[in-house]
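1. A structural model of the following input is requested.
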Amino acid sequence: MKPSLAKGTRDFTATEVMNRRAIINVLQKNFELFGFQPLETPSFENLSTLTGKYGEEGDRLIFKILNSGDFAAKTVSEDWEGKNSQKLIAQISEKALRYDLTVPFARFVAMNHGQMVFPFKRYQIQPVWRADRPQKGRFREFYQCDADVVGSVSLWQEVELVQLYLKSFNELQIPVTIHINNRKILSGLAEYAGISDQLIDFTVALDKLDKIGKEGVIKELLEKNISQQSIDKLDFLFSQRTDALENVLQLKEKFKDSETGTQGVTELEFVLTQCLQLGISAENLKFDITLARGLDYYTGAIFEVKARGVAMGSIGGGGRYDNLTEVFGVKNIPGIGISFGLDRIYLVMEELGLFAEQASGSVQYLFANYGEKESLEASKIIMKLRNSGVSTELYPEAAKLKKQFTYAEKKGIPNLIFFGEQEIADGTITVKNLLNGEQRSFSLGDFLRETAHAG
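-> Presented below is the predicted three-dimensional model:
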């Protein structure tokens, strides 16, 4: 059988792994600078932990894990024969791969809140899985890099997370715009249009604006039995001004009869004002009234980050979720978090040519193999180099030098070392720089001192 990859997954070469690691290092450093501590949770959770947290569309995209053993024998035959998938899922699957890192984090908080110091700040960098249709920038297995704060309702958390986003992307040299909205504003819009009972249908359709356009959103709203009259009242959503704060203030009049909408405007006005006071450019922060984020658990501020000048979906997103732990029986633990999309960030940096040219490996020296006796002596030196932090290899076979040269060049190893019978007798070592062709001999002591200092 011809080997193949599962759709929506990828292999990563050494160069790709190192580039990804470079991104993670920037994010991890900044997470810790802002006071976040690391956390890891299992790759799979109980299915009941995940379902009902992401809305209908999200629930469909959860990868379910079949129960071990003869799972079919434990099903109700009528459901099996009738192919009733919804009823069958509960009978054949008790666990699922995690869909994101936020719900597992909420589960962790609910289980451990008695021992935690609030506000509790954690970051998490792990893979997640979604049974989505693979396309550019959208995979079925991908990494999320999350930072969350729980136990505080302070809007300064929103301001801090904006700063965390901008500092990280500035260091990665990606020009970005952070789109920001508030779910309370969306609730206020639904009240204003008389469709409060269809808030989820409204926000799910609105969240697709950048994918299906105004006409597509209107068509979906009509299909959800939202009246043309209500849609007409919301027409102003599709023609926003460039000034973020001005757009927020315009809503005050429309929300004079909506307590929730007014609260959303007040919260967003605070965040935008403080960010501007901190010197954050209006170019970097945009109030996007059509931003909905298609997850049911958001209750306040919502964020989405887009790279400027690159045709790519969001490369980050998040928001406030003040009620999430309630589904696990723990009340009054407000939370807010953001996520960096590692895989899309990688694609953006690749497209913008932001990765430094580098060898495919970090090996600095390759010792040529002249035979068993010479290899033993070379191995003694290699041990010393590695103990000094210098990455070194011995070519495994006593092959022709041409073959050993080729190996070093293809692997991107910059230095080939000759340590044969004559060098061993003389106490010297010869180093050939494969990048410029220069070849030099050193006393063994000088070489070890020089490389130890460099390592």
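2. rest of the way, CA atoms for contacts and neighbours
-> Noted.
3. Give me the distance between the two termini of stretch 133-141.
-> Terminal residues of stretch 133-141 lie 11 Å apart, using CA to CA, to the nearest Å.
4. in it, what counts as buried?
-> Using 16 or more other CA atoms under 10 Å as the test for burial, stretch 133-141 gives 137-141.
5. Kindly report the same for stretch 146-161.
-> Of all the residues in stretch 146-161, those buried under the rule 16+ other CA under 10 Å are 146-153, 155, 157-159, 161.
6. Output those in CSV; the columns should cover secondary structure and distance to Phe108.
-> CSV is the format used below for the buried residues of stretch 146-161 (DSSP: H, G, I helix; E, B strand; the rest coil; distance: CA to CA, whole Å):
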residue, secondary structure, distance to Phe108
Asp146, strand, 15
Ala147, strand, 14
Asp148, strand, 12
Val149, strand, 13
Val150, strand, 11
Gly151, coil, 14
Ser152, coil, 17
Val153, coil, 19
Leu155, coil, 24
Gln157, helix, 21
Glu158, helix, 22
Val159, helix, 25
Leu161, helix, 21
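7. structure for this one too, so we can compare:
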Amino acid sequence: MKPSLAKGTRDFTSLEVSRRKYIINILQKNFELFGFQPLETPSFENLSTLTGKYGEEGDRLIFKILNSSINEAKDEKKTQMMNDFQKALDKPFSSENITDKALRYDLTVPFARFVAMNHGKLTFPYKRYQIQPVWRADRPQKGRFREFYQCDADVVGSESLWQEVELVQLYLKSFAELKVSVTIHINNRKILSGLAEYAGITDKLIDFTVALDKLDKIGKDGVVKELLERNISQESIDKLDFLFTQSNDALENLLQLKEKFAGNEIGLKGVEELEFVITQSLNVGVDIQNLVFDITLARGLDYYTGAIFEVKADEAQMGSIGGGGRYDNLTEVFGVKNVPGIGISFGLDRIYLVMEELNLFPEDATSNVEYLFANFGGEETIEALKLIIQLRQKGISAELYPESAKINKQFTYAEKKGIKNLVFLGEEEIKNGNVTFKNLKAGEQKTVSLEEFLG
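-> You can find the predicted model right below:
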């Protein structure tokens, strides 16, 4: 059978792994600079932990795990269970006889589950970062995979809007170090609730936000069509038409909202929170060009309750490369109340594609071996290995060509592997206490003393 990859998954070459580590190292460094601590959770959770947290469309994308008991069932019962399983795949909640576990869809819900289980042991506000893979039964396309990494930073146990301001700083500092020019789009779910109240569709809030969140993909006409299909009246849609003609001035748009939200308590609260985050971000030095109030930004996750973020690369067509928001009620579904939270995520795979497209990876982002020692056989091999050990003790990468082969073959190996220097430690060099090496990129060869080489 010809080997193949499962759809939406990838192998990573040494070059790709090194570049991904380059991104992760910058993110991890900044997470820790901002006071976040590392956490890891299992790759799969109880299905009940995940379902009902991501909205109607998100629940459909959860990878469910077939119970092992199905394989142990007898033929007739096994057939029935398999048929039930096929039906269960399309349902947000499935029979526990068929599947009661699923691969994690994101890192936020497992984090909320962790907080609920350990809230008596944690010091609040609790700040954690998490860098792990997640899985979604999505349609694979450019920048969208079924298995991918998320890099999250969350704070729980604080209602302070300064957390939002800090997370804006974390985004901008990290992307500046990656040399990716970005714009942070920001909105507030309370504003979306206010809009639903203003249009008389409070009972259709989820339908409204799910459709609105697709604006950048299907355009105004597509959103209007979907709203009608979700039984939202034309009259209500007409009242919301101003959403599609916003100016570039965030404060002007907020002022317009204040007028429309007269007497609308939740909408006005959202405007007030958003004004604070934008104003204070500007006060601490954020460039107004980097932060945009996007009234149509919805992010289709039911658990957001306040600020919502989406980060887009300025110089590449890639959709969002980061996003997040406030989720003050998330731990309540696990029986723990009054644990407000906010978090953001960096899309590692999309960031990689943007950096690759824009040629932003530095040369030293690749982990190449510094020295390859030519293998001459006999005593020379022993002396080469002794010198390699000394280099490794100094933190310098080095390896010995495994066989005493023709020198051209060893040259070819070094060049194909991207090794920087080929070292010749032959009988003459050993006798004189010297080392000869050739820089393969520059084509320069020189002989130096052993002491100078180890320098």
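8. Can you give me the TM-score here?
-> The TM-score (TM-score structural alignment, normalised by the length of the first structure) is 0.95; 449 aligned residues with a CA RMSD of 1.7 Å.
9. State the span of the second structure onto which stretch 429-439 of the first structure is aligned.
-> Taken onto the second structure by TM-score structural alignment, stretch 429-439 of the first structure occupies residues 435-445 there.
10. all helices in the stretch 151-300 of the first structure, in order from the N-terminus.
-> 156-171, 183-193, 199-206, 209-223, 228-233, 244-254, 259-277 (DSSP state H, counting those that start in this stretch).
11. Same list, the ones you listed, but as CSV with distance to Leu47 of the first structure please.
-> Shown next, in CSV, are the helices of the stretch 151-300 of the first structure (distance: least, CA to CA, whole Å):
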stretch, distance to Leu47 of the first structure
helix 156-171, 30
helix 183-193, 27
helix 199-206, 23
helix 209-223, 30
helix 228-233, 37
helix 244-254, 40
helix 259-277, 33
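12. Pick the most buried one from the ones you listed.
-> Across these, the average number of neighbours (mean count of other CA atoms under 10 Å) peaks for helix 183-193, which reaches a mean of 23.
13. What helices and strands are in contact with that helix?
-> Packing contacts for helix 183-193 of the first structure, counted by 3 or more CA pairs under 8 Å, 6 or more residues apart in numbering; DSSP states H and E, involve helix 199-206, helix 228-233, helix 259-277.
14. ok, now with 10 Å
-> When contacts are defined as 3 or more CA pairs under 10 Å, 6 or more residues apart in numbering; DSSP states H and E, helix 183-193 of the first structure sits against helix 199-206, helix 228-233, helix 244-254, helix 259-277, strand 301-307.
15. Could you pull up the average distance between the third one and the second structure after superposition?
-> In this case it means helix 244-254 of the first structure. On superposition with the second structure, the mean distance recorded for helix 244-254 of the first structure (mean CA distance after the TM-score superposition for the first structure) is 1.1 Å.
16. That helix aligns to what range in the second structure?
-> Mapped onto the second structure using TM-score structural alignment, helix 244-254 of the first structure spans residues 250-260.
17. now the strands for the stretch 301-450 of the first structure?
-> Along the stretch 301-450 of the first structure, the segments classed as strands by DSSP state E, counting those that start in this stretch run 301-307, 316-320, 335-341, 365-367, 392-394, 415-418, 428-433, 439-443.
18. Can I get the ones you listed in JSON lines including distance to Met116 of the first structure?
-> Output for the strands of the stretch 301-450 of the first structure, formatted as JSON lines (distance: least, CA to CA, whole Å):
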{"stretch": "strand 301-307", "distance to Met116 of the first structure": "25"}
{"stretch": "strand 316-320", "distance to Met116 of the first structure": "20"}
{"stretch": "strand 335-341", "distance to Met116 of the first structure": "14"}
{"stretch": "strand 365-367", "distance to Met116 of the first structure": "48"}
{"stretch": "strand 392-394", "distance to Met116 of the first structure": "45"}
{"stretch": "strand 415-418", "distance to Met116 of the first structure": "52"}
{"stretch": "strand 428-433", "distance to Met116 of the first structure": "55"}
{"stretch": "strand 439-443", "distance to Met116 of the first structure": "58"}
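19. Select, out of the ones you listed, the one closest to Gln86 of the first structure.
-> strand 316-320 (29.5 Å; CA to CA).
20. List the buried residues in stretch 414-430 of the first structure.
-> Neighbour-count burial for stretch 414-430 of the first structure flags 414-420, 423, 428-430 (criterion: 16+ other CA under 10 Å).
21. Now do the buried residues in the match of stretch 429-439 of the first structure.
-> Buried, per 16+ other CA under 10 Å, within stretch 435-445 of the second structure: 435-440.
22. now do stretch 355-366 of the first structure
-> Quick answer for stretch 355-366 of the first structure (16+ other CA under 10 Å): 355, 359-360, 362-366.
23. From the opening residue of it to its closing one, how far?
-> Stretch 355-366 of the first structure end-to-end distance (CA to CA) = 26 Å.
24. List the contacts of it.
-> 13-20, 22-23, 172, 346, 349, 382, 385, 390-395, 404-405, 407-418, 431-433, 455 (CA atoms under 10 Å, 6 or more residues apart in numbering).
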